[in-house]
Each structure stands twice: as structure tokens, then as C-alpha cells.
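Trainee: sequence below, structure please.
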Amino acid sequence: MTRALVLPATLLLTALTACSTSEPAKENPAPPLPTSTTTPTPSSLAPPKPLAKDCAEVLPTPEVDRALGKPPASTGVRSIVGVPEPKIGRTGRLGCYYAPPSDVPPRDAPPGQTPGTQLELGLATYADEAAAQKRVRATVETERAKGAAVNDVQVGSDKAVLIVGEKQRVLVFALGRSTIALTLAAGVVADDRAGPALTELAAKIASAAPR
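Mentor: Here you go, the predicted model:
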């Protein structure tokens, strides 16, 4: 005759208690939410600002009068749009010739007819920054070879060169792929005012120059 196996009551109670107090299986944590990989387009990828075709967009005559200490409406301007010069990497040029209104020739006058010019602005664009820097260096070395004094100056946060010659004062510098050259005839302002006046005007032009 087979006898049934009987567990003591204390042993059975211990087994049941162990089952009821065991920790439930932990669920896997939810995966982290994906982060966005979209980044804003860098401003450097934006198309460059086109070169202006009118000097009023770059350096209006009232700004010239103010910087040179002249009465309002003392200055007129002629704008000449230049052509590209691939040999030196130049892609465009705007020439501005500031003179008393009676001396400013009409827009359809042949190039080079700018009698009485007191201030000249040459704003040019180049294929790249290296070509612009090379052009500035060539200008500085040419004037230095003529005996002009060359001094480093600041135009805002940019470095420029002030060239002091016998008949003119020239401020030239590169700004990205552009070059800015301001030529002031000697005697238009006092010698100690020439540098500050050119620096003031260059800072205004820089905001309108393509980079």
C-alpha cells in the first residue's frame, strides 16, 4: 500500500511566503527618444551679396561731407561700373569719384573724365579671399616703392593699411573676397585729419561690401 507524502505545516508556509515576497521581473527601460540632427544652414553658405552698381548704395555724399568736415551738399559723385579682370581674379568693380558738384561729369562721359576729384573709392570683388589679399599687397608694395609711408591701422575689427604719399592718402584693405581702396587728395583736409576721416568712411563702406 502506497503512503502519501505529507509536508510539515511550517515547511509549506515557508515556501508560500518565499513565492509571495520574490521581486517581479524588471521590464526593459524605454529607449531614449531620438534627438534631432537638423542643424541651421551656416551663413557662409548663403549666396554672396552682389556688388552695388551705384555709389549712393555704398557711400552717399552726405557721409562724405560729414567725414571731411564740409557743409552739406558740398560734394557730388560719379559712379563707374568696371569690368571683370580674370588675370588678377577680379570679378567686378565699382568706382566712385567724389568732387564738388560743378566738377562731376555726367554719367555718360568717357571713362577717366573726373576733374576735380577729391575722394575716390574703388570697391572690387575677387574670385576668393586669396586673390583679394594679393591685390592689396600689390597696391601697398607699389606705393611703398614710390616712397610713400605705410602704416597699419584698424577699421573696426579689420586691419587696413594707410599709405601717405606726396599727393594723396590711400586707405586700402581686404574684406573677405572684396577690396576697399579710398584715395584722398592731399590738401582736402588737414594732414592730421586725413587718416581718421578715411578710417571713418571705410567703416561705413565695409557694411555694404560683399564678403
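
Trainee: going by C-alpha atoms from here, please, whenever you check contacts or count neighbours.
Mentor: Fine.

Trainee: what helices and strands are in contact with the longest strand along the chain?
Mentor: Ranked by residue count under DSSP state E, the longest strand found in the chain is strand 90-99. If you count contacts as 3 or more CA pairs under 8 Å, 6 or more residues apart in numbering; DSSP states H and E, strand 90-99 packs onto strand 76-82, strand 119-126.

Trainee: helix or strand for T142, which one?
Mentor: Under the criterion DSSP states H and E, the helix or strand holding T142 is helix 129-145.

Trainee: cool, and E200?
Mentor: In this assignment (DSSP H and E), E200 forms part of helix 191-206.

Trainee: same deal with L182?
Mentor: Here L182 is covered by strand 178-185, with elements defined by DSSP H and E.

Trainee: angle of that strand against helix 129-145?
Mentor: Strand 178-185 and helix 129-145 meet at an angle of 20 degrees, taking axes from the mean of the first three to the mean of the last three CA atoms, to 10 degrees as the criterion.

Trainee: right, and Q133 touches A174 too?
Mentor: Yes - A contact is recorded between Q133 and A174 when judged using CA atoms under 8 Å, the distance being 5.8 Å.

Trainee: which of the two has more neighbours?
Mentor: Neighbour count, other CA atoms under 10 Å: between Q133 and A174, A174 has more, with 27 against 18.

Trainee: before we compare anything, build this one as well:
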Amino acid sequence: MDRSHNFRIAWLLPVAWFYWQPALCQFTQIFPQTKVFTGLFPGFARGFDNSFVVEVIGKFHVLEMARETTSYGSNFTYLSPSIIFHLLRLRPHAIFSSSFGIWTILALLLKPLCWWRVIIAYEGSSPSVDYRNSALRLLVRRLMVKLADACITNSHAGKAYLVDILNAKAISKKQNTYEAGRIRISHLGKRGLRCKRRSIGRIAFFVKEIPV
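Mentor: A predicted model of the protein is given here:
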């Protein structure tokens, strides 16, 4: 049996939007013991019904901290801390966690005790989510990048932010595309969404290097 069948993988996504689903479908084909935890799930996209295991944890809330007319402003995304119990029950070998939210922080804090690997998936880059003018947020994010085993992003701007602003080492930190980048999500009528496997294969290669 392919040793990839022995890996338990958790994806932590605040919202499992439709654009994630082609990548998650392909990823699950390589790693069947993949489970997606999310705070909000809009349902499966056409053509991807039950193509991966998903579980909604708690309630998803976005709290507006400061409003700006030129951007999204400063927000805080509340996600249930009960994710801890679900991760302890699953005992994944690797965790892919979206961005720098509370679930990523919890996964990193538990890493020394649970011996799992944590990969931060950063969805692009923009002034409204980079918080380049917040010294405290940048300090926390730099520490998170240092504690993580790898980072992936879906844009060159995201890579520049990780490397140039958060001090991720380009050699040791994996930079790959996913979602609608090189995977190229496209609507194809009844056939739903399609994606290319190249970037998923690169991510899978990294995961397979983890000893089980």
C-alpha cells in the first residue's frame, strides 16, 4: 500500500469556500485520511459532492474592529476553540491551516505536545489583511512563521509578504500555488469545476517526507 494512505491530514479553514474544493478533492485522492474542519461550509460545489470529509466546528463570526472606506478595515474572525478536541481526537500527522488566525495559533501551540507538522496556507496578500502597520500583529505572525514547518501561498505577492515582511526563509519554506492559481479553477457547466494536479503534487511531496 502507498504510505500516503497512512497519513492523517487536517485542513483548518475558517470558511471552506467553493474555490478550495478542487484542491481538496485532488488532495484527498492522494491522502484518503484527510479531514477538513471549518467554521462555515456553503455546501459542495457541483461535481464535488462528498469528494472530501468536512466537519463544521462551532460558529463563524467576523467582528469589525475598525471601519475603513478604502478597504475591509480591521476585523477579528472568531472560530471555536473546541477545534482542540477534534484535533486531539484525529491526531493528524500534518495540519494545513489557513492564514494566521486563532486555529493556526492553537495548532502551533499544541505542536510540541502532539508532534504534528503545521503548514500555514496564506491566501494572497493585500493591505487589508497584511497589517504591515501593526507592529504587534507582525511580531506575532513572524513568530508563527518561525514555528511553522512550511508556508504555502497562491500568489507572488503572498510569497513576497511571507519572505520579505515575515522573514520566512525561501529555501526552507515551501512556496506553492493552490486554489485558483496554477490549479486554475474554471466553470465547465455540468462538469462543475476542474483543476490541475501539478501544485497539489508538490504539496503532497512535502507531506510524504513526514515520518509516520
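
Trainee: where does the TM-score land?
Mentor: These two chains, once laid on top of each other, score a TM-score of 0.25 by TM-score structural alignment, normalised by the length of structure 1; 97 aligned residues with a CA RMSD of 6.0 Å.

Trainee: now for the helix holding E200 of structure 1, which elements pack on it?
Mentor: Packed against helix 191-206 of structure 1, as judged by 3+ CA pairs under 8 Å, 6+ apart, are the following elements: helix 61-68, strand 149-155, strand 168-175, strand 178-185.

Trainee: swap the cut-off to 6 Å and go again
Mentor: Under the contact criterion of 3 or more CA pairs under 6 Å, 6 or more residues apart in numbering; DSSP states H and E, the helices and strands touching helix 191-206 of structure 1 comprise an empty set.

Trainee: what's in contact with the strand holding L182 of structure 1?
Mentor: Taking CA atoms under 6 Å, 6 or more residues apart in numbering as the criterion, the residues outside strand 178-185 of structure 1 that touch it are 118-125, 132, 168-173.

Trainee: which pair in those residues spans the largest distance?
Mentor: Using CA to CA, these reach their maximum pairwise distance at Q118 and A132, which is 25.3 Å.

Trainee: which of those two has more neighbours?
Mentor: Neighbours were tallied for Q118 of structure 1 and for A132 using other CA under 10 Å; the higher tally belongs to A132 (24 against 19).

Trainee: in which helix or strand would I find R202 of structure 2?
Mentor: Take DSSP H and E as the rule and R202 of structure 2 turns out to sit in helix 198-208.

Trainee: nope, T17 of structure 1 is what I was after
Mentor: Using DSSP H and E, T17 of structure 1 falls in helix 9-21.

Trainee: could I get the buried residue list for that helix?
Mentor: Judged by neighbour count (16 or more other CA atoms under 10 Å), helix 9-21 of structure 1 contains no buried residues.

Trainee: what packs against that helix?
Mentor: Helices and strands in packing contact with helix 9-21 of structure 1 are not found; criterion 3+ CA pairs under 6 Å, 6+ apart.

Trainee: can you pull the contacts of V81 of structure 1?
Mentor: Residues in contact with V81 of structure 1 (CA under 6 Å, 6+ apart) are 93-94.

Trainee: okay, how far is it across stretch 180-197 of structure 1, tip to tip?
Mentor: Length of stretch 180-197 of structure 1, first residue to last, CA to CA, to the nearest Å: 15 Å.

Trainee: how about it: buried residues?
Mentor: Going through stretch 180-197 of structure 1 with 16+ other CA under 10 Å, the ones that come out buried are 180-186, 189, 194-195, 197.

Trainee: and of those, the nearest to D152 of structure 1?
Mentor: Taking CA to CA as the measure, D152 of structure 1 lies nearest G195 of those, at 10.9 Å.

Trainee: name the nearest residue to the closest one, sequence neighbours excluded.
Mentor: Computed as CA to CA, 6 or more residues apart in numbering, the closest residue to G195 of structure 1 that is not its neighbour in sequence is L162, at 7.2 Å.

Trainee: do the same with A67 of structure 1
Mentor: On the basis of CA to CA, 6+ apart, the spatially nearest residue to A67 of structure 1 that is not a chain neighbour turns out to be A197, at 5.4 Å.

Trainee: do I have it right that the one you found meets V64?
Mentor: No - with the criterion set as CA atoms under 6 Å, A197 of structure 1 and V64 do not qualify as a contacting pair; they are 8.9 Å apart.

Trainee: before we move on, back to that, can you redo the buried residues of stretch 180-197 of structure 1 as JSON lines with distance to E141 of structure 1?
Mentor: JSON lines is the format used below for those (distance: CA to CA, whole Å):
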{"residue": "I180", "distance to E141 of structure 1": "16"}
{"residue": "A181", "distance to E141 of structure 1": "14"}
{"residue": "L182", "distance to E141 of structure 1": "16"}
{"residue": "T183", "distance to E141 of structure 1": "16"}
{"residue": "L184", "distance to E141 of structure 1": "19"}
{"residue": "A185", "distance to E141 of structure 1": "20"}
{"residue": "A186", "distance to E141 of structure 1": "20"}
{"residue": "V189", "distance to E141 of structure 1": "25"}
{"residue": "A194", "distance to E141 of structure 1": "21"}
{"residue": "G195", "distance to E141 of structure 1": "19"}
{"residue": "A197", "distance to E141 of structure 1": "23"}
